[in-house]
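J.: Sequence first, then the predicted structure, then my questions.
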Amino acid sequence: MSSHASENPVTVSPKARDLARTSIIIDGHVDVPYRIYDNWVDVSQRTTEGDFDYPRAIAGGLNAPFMSIYVPASLDGSDASTLRAHHLIDHVEAIVGRSPDKFAIATSPAEVTAQFKKGLLSLPLGMENGAPIQGDLQNLQAFYDRGIRYITLTHSKSNLISDSSYDENRQWGGLSAFGKDVIKEMNRLGIMVDVSHVSDDAFYDTIKESRAPVIASHSSLRKFTPGFERNMDDSMLKALAKNGGVIMINFGSTFVDPVARKWSDERSSKLKEVETKYGENSNEAAEFKRDYRKHTPFPYANLDHVIEHIDYAVNLIGINHVGLGSDYDGVGDSLPINLKDVSTYPNLIQGLMDKGYSDSDIKKILGDNLLRVWMHVERLAQND
């Protein structure tokens, strides 16, 4: 499959558009809050930048994107980390407060369904990086009370909860003792446990510790990107399915296409050389970051690569364990051709139809699988 695909637009059938319009489409990971944190833009209107706004979401049929409450690892271990998470939740509340005719926070699958029927776009909340909990389970309760319904245990660095797939420092060899307590408390409260970003050892620890099904809110398959631990390998996928969970496929080119992955790895290694020689904050490093793409064009993936990941996962672990976690507004300018923003879900639906997927199976991938897990997590919490 060519990684340097042309921008041929997808011919979307009326049936695919209708499926987009009549299905609950849940996206496991959209980074709007961080995008508007320093530079507020009104996403109820068409915006010139970014991957998400209300008109494009409506055009794409998206009605329940998880708003990522992303707290950078640079704030780990500080009160600023907890504060940042609360501020980002404030931003989502502000989006809803300014446009209650368009948006509503969703804290349960029932609310997602009810708001879908009313024609409102639901904004459920997922926290990316558990560091804002800061070793205190009362903070976890506070975030649940504010609407957080999944937590990605760590991000780019090992934190108090878990080791990270991106960090060579494996201080816990998986989950920490506190991390195991966090998972128990998440199960008790009804917060989904998200294993995107964790190390392989932490993944298996999580599967062992969680009584509820877990999710990978925005991960793809290591089968296509060997050596990239941020994606999940076949054994992990099987363990996830056995646990009843869902992998939500990340759309970023470097997650789905080996050519784009190689480009990214080569860029990182060359940047490291420059930073080692001149310093991380040097003019030379800034110049490298600015100019690298000019000399070495980025090899965008395309829609077919994403379909390939979905199809492989479905064939390996079954239709009930696969969903969508685009990482819109979170992967910069690396989105695949024909999946550039939230208006393009009909392209994906058409791709699945062309592969022979039935309407009910497509609806499972679009949102029903995640709703099932979320309801299971809720039920377990209510029975505690």
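T.: Right, received. Where do you want to start?
J.: all contacts plus neighbour counts: C-alpha atoms, from now on.
T.: Will do.
J.: How are the helices of the stretch 51-200 of the chain distributed by residue range?
T.: Ranges of helices in the stretch 51-200 of the chain, per DSSP state H, counting those that start in this stretch, are 54-60, 79-98, 109-118, 137-145, 177-189, 200-209.
J.: how about the ones you listed in TSV, adding mean neighbour count?
T.: As requested, these are exported to TSV (neighbours: other Cα atoms under 10 Å):
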stretch	mean neighbour count
helix 54-60	19
helix 79-98	18
helix 109-118	16
helix 137-145	16
helix 177-189	20
helix 200-209	20
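J.: Okay, one more to line up with it:
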Amino acid sequence: MRKFLLPALLSGLVLACGPKEVTVDYTQMSDEERLQAATEIAQSTIMVDGHVDLPYRMKVGGFTLQREILDVSVRTPDGNFDFPRSREGGLDAPFMSIYIPAGNQAIPGASKALADSLILMTERLANTFPDKFAMAYSPADVEANFNKGVISLPMGMENGSGIEDELANVEYFHGRGIRYITLTHGKDNLIGDASYDTTGTHGGLSEFGEQVVAEMNRVGIMVDLSHVSDNTFRDALAISKVPVIASHSSVRKFTPGFERNMSDELIKAMADNGGVMMINFGGSFIDSAYAAGSAKVREHIVNWLAENNLSRRDSAAQVYIKEYTAANNPFPTVQRVADHIDHVVNLVGIDYVGFGSDFDGVGDSLPTGLKDVSMFPNLIAELLKRGYSKEDIEKICYKNIFRVWQAVEDYAASQK
């Protein structure tokens, strides 16, 4: 089990008060003291992230079943996730996204085949580095791995197209270790309509989609409503017998017109269902001003490269791009992510929100102060500054998602 020393300030408080429980007012600390306290909380508390796109990054990076070209057991020069940075940030259980691009839907069998290959890659990672990673199929597995000091790799399938048109594949993927399925992705599929699509193929869930949701309940797979249209969201809530999740979605209030995020109506409906909303950190998800600001920066850089007859690969260009972007920073900050968490908490309470970063899935759009998994303490420190307690942080880090996950498991067990 990992053990950590309390910061000196907190140790003094505990010693002075003896065995009594101490309520610490983090808002009165200096920024340095608060970050120290946040780091201690991150390191000593189980932390779950609802969505990390490492498997597809491994595929793009050339990962094979014979050898690992992208070795995330050591610090990597790019991407947002690897073992050392995960340890620094206190991340213990990143849900590995088994991501299936919408383009695969057009080829029969392609979605399932890709899902199987990404699952194998994830398993290979755990088998190759058993002192660092382990598979996890339940909250109990995550807790056991935490106590052993290894990072859990639970899996969620992003895009239900992997089910193809065979309902039996729901149970198949449960057997392969999938513990949530995001019903759609960028396009409508056989299950239902997607938020990024404007076709409205089914007007929500299809008849097949209704069967899929019921079957996911039966076998013990969480229903993930990120990426779905509002109608699909409502239909799935009406059918599910257990709480649902949004593994990587943010608040629509801050991005008006962006259906991919959740409206207040849907946030309330998810809370009424007992579900949990896991906040996406991507720039376009947390601040509508990001798209306009980043477009201006990109336009300037493209013009500058052309004027200087350089490509992005040239070292001089890389230096200039880094300096110009820093001087004309289009990115939101970690405070904006906290704004989204605040909004959910103020709307429905502390029991219905979590982290769903989308690390390795949103490119370079991540906020200042939250660029990779090592920086989770910055977000926790900001929440402490706003008056969140250690118990609140624990709910956001893992207790809320554990509650939903366990409820789904318990319901499935009752159906056998």
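T.: Alright, I've got the coordinates. Remember, it's a predicted structure, so these values are computed and weren't measured experimentally.
J.: thinking again about what came up before, quick one: which of the helices of the stretch 51-200 of structure 1 is nearest residue 381 of structure 1?
T.: helix 177-189 (4.8 Å; Cα to Cα).
J.: mean shift of the closest one relative to structure 2?
T.: Taking mean Cα distance after the TM-score superposition for structure 1, the mean distance separating helix 177-189 of structure 1 from the aligned residues in structure 2 is 0.3 Å.
J.: start and end residues in structure 2 for that helix, please.
T.: In the comparison with structure 2, helix 177-189 of structure 1 aligns to the range 207-219 (TM-score structural alignment).
J.: residues contacting residue 223 of structure 1?
T.: Residues near residue 223 of structure 1 by Cα atoms under 8 Å, 6 or more residues apart in numbering: 232, 233, 234.
J.: Ok, residue 402 of structure 2 next?
T.: Residue 402 of structure 2 sits next to residue 139 when contact means Cα under 8 Å, 6+ apart.
J.: Is it in a helix, a strand, or coil?
T.: Here residue 402 of structure 2 is recorded as helix under DSSP: H, G, I helix; E, B strand; the rest coil.
J.: Now rank the contacts of residue 223 of structure 1 by neighbours and give me the top one.
T.: In terms of neighbours by other Cα atoms under 10 Å, the contacts of residue 223 of structure 1 top out with residue 232 at 26 neighbours.
J.: so how far is residue 273 of structure 1 from residue 204 of structure 1?
T.: Between residue 204 of structure 1 and residue 273 of structure 1 the computed distance is 34 Å (Cα to Cα, to the nearest Å).
J.: again with residue 203 of structure 1
T.: Distance, residue 203 of structure 1 to residue 273 of structure 1, using Cα to Cα: 32 Å.
J.: What is the burial count for residue 297 of structure 1?
T.: 9.
J.: gap between it and residue 341 of structure 1?
T.: As judged by Cα to Cα, residue 297 of structure 1 and residue 341 of structure 1 stand 21 Å apart.
J.: just residue 284 of structure 1 next, same as before
T.: 33 Å.
J.: same question, residue 365 of structure 1
T.: Note on residue 365 of structure 1: its distance to residue 341 of structure 1, by Cα to Cα, is 18 Å.
J.: which one of these two has more residues nearby?
T.: Taking other Cα under 10 Å, residue 365 of structure 1 and residue 341 do not tie; residue 365 has more neighbours (26 against 20).
J.: That one: what's its closest spatial neighbour, skipping adjacent residues?
T.: Spatial nearest neighbour of residue 365 of structure 1, excluding adjacent residues (Cα to Cα, 6 or more residues apart in numbering): residue 323 at 4.5 Å.
J.: Identify the residue of structure 2 aligned to that neighbour.
T.: By TM-score structural alignment, residue 323 of structure 1 lines up with residue 354 in structure 2.
J.: what's the mean distance for the helix or strand in which that match is found versus structure 1?
T.: Assigned by DSSP states H and E, residue 354 of structure 2 belongs to strand 353-355. Superposed on structure 1, strand 353-355 of structure 2 shows a mean distance to its aligned partners of 0.4 Å (mean Cα distance after the TM-score superposition for structure 1).
J.: same for that strand, what does it pack against?
T.: Here strand 353-355 of structure 2 touches strand 48-52, strand 276-279, helix 334-348, helix 400-414, going by 3 or more Cα pairs under 8 Å, 6 or more residues apart in numbering; DSSP states H and E.
J.: OK, contacts around the match of residue 323 of structure 1?
T.: 49, 50, 276, 277, 278, 279, 395, 396, 397, 398, 400, 401.
J.: and the first one, what pairs with it in structure 1?
T.: Right, residue 49 of structure 2. By TM-score structural alignment, residue 49 of structure 2 lines up with residue 27.
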